[in-house]
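> pasted the sequence and its predicted model underneath.
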Amino acid sequence: MAIENVWIEEGCISCGMCVQECPEVFKMDNALAVVKEDVDFNEYEESIKRAADICPAGIIKFS
């Protein structure tokens, strides 16, 4: 499945696990996780899926 969009819904608890799992796609900004711009999500598909799976708040989404 090709990933075209990645987003983070409200509720980030600032744990940084997504950044540890996939720093190419996620970064911390003002203590909240955000998705970096201009990233080829398909290149990091497996890491994005793992980051979504390990997010304790369950707020990382992709389509």
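Sure thing, it's come through.
> switch to C-alpha atoms for all contacts and neighbour counts from now on
Noted.
> may I see the buried residues of whichever strand or helix holds residue 33?
Residue 33 is part of strand 32-35 when elements are defined by DSSP states H and E. Across strand 32-35, burial judged by 16 or more other CA atoms under 10 Å covers 33-35.
> return the list of helices and strands in contact with that strand.
Strand 32-35 sits against strand 6-8, strand 26-29, with contacts defined as 3 or more CA pairs under 8 Å, 6 or more residues apart in numbering; DSSP states H and E.
> next up, a second structure to put side by side with the first:
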Amino acid sequence: MGKRSGVPHRDDELAALSLEELQAELARARLRLTIPTSAKMTKLFHKRIHWLESAIAARD
């Protein structure tokens, strides 16, 4: 997955986001799954969604 500025890729970057920003990033990742891509990209976005959901659950 390519790096985009402003998009968290590490735990410390994720910790700096507000809950609303986390939820927006999760929605973006879920939307990205609807775009047909390779199996590798699908797997990466599933892992990203799990990572984001875990971060949100830890804050609740």
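Perfect, thanks for sending it. A quick note: this is a predicted structure, and the numbers were derived from the prediction, not measured.
> care to give me the TM-score?
A TM-score of 0.37 describes the superposed chains when it is computed by TM-score structural alignment, normalised by the length of structure 2; 39 aligned residues with a CA RMSD of 3.0 Å.
> still on that earlier bit, how about JSON lines for the buried residues of strand 32-35 of structure 1, with distance to residue 47 of structure 1 added?
Compiled in JSON lines, these are given as follows (distance: CA to CA, whole Å):
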{"residue": "33", "distance to residue 47 of structure 1": "15"}
{"residue": "34", "distance to residue 47 of structure 1": "15"}
{"residue": "35", "distance to residue 47 of structure 1": "13"}
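> from those, which single one is nearest residue 45 of structure 1?
Within the set of these, residue 35 lies nearest residue 45 of structure 1; the separation is 13.6 Å, counting by CA to CA.
> how about the helix ranked longest in structure 2: buried residues?
If each helix of structure 2 is counted by residues according to DSSP state H, the longest one is helix 39-59. For helix 39-59 of structure 2, the buried set under the neighbour-count rule, 16+ other CA under 10 Å, comprises 42, 45, 48-49, 52, 55-56.
> just put these in CSV and tack on distance to residue 31 of structure 2.
What follows is the buried residues of helix 39-59 of structure 2, written out as CSV (distance: CA to CA, whole Å):
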residue, distance to residue 31 of structure 2
42, 11
45, 10
48, 12
49, 11
52, 14
55, 19
56, 18
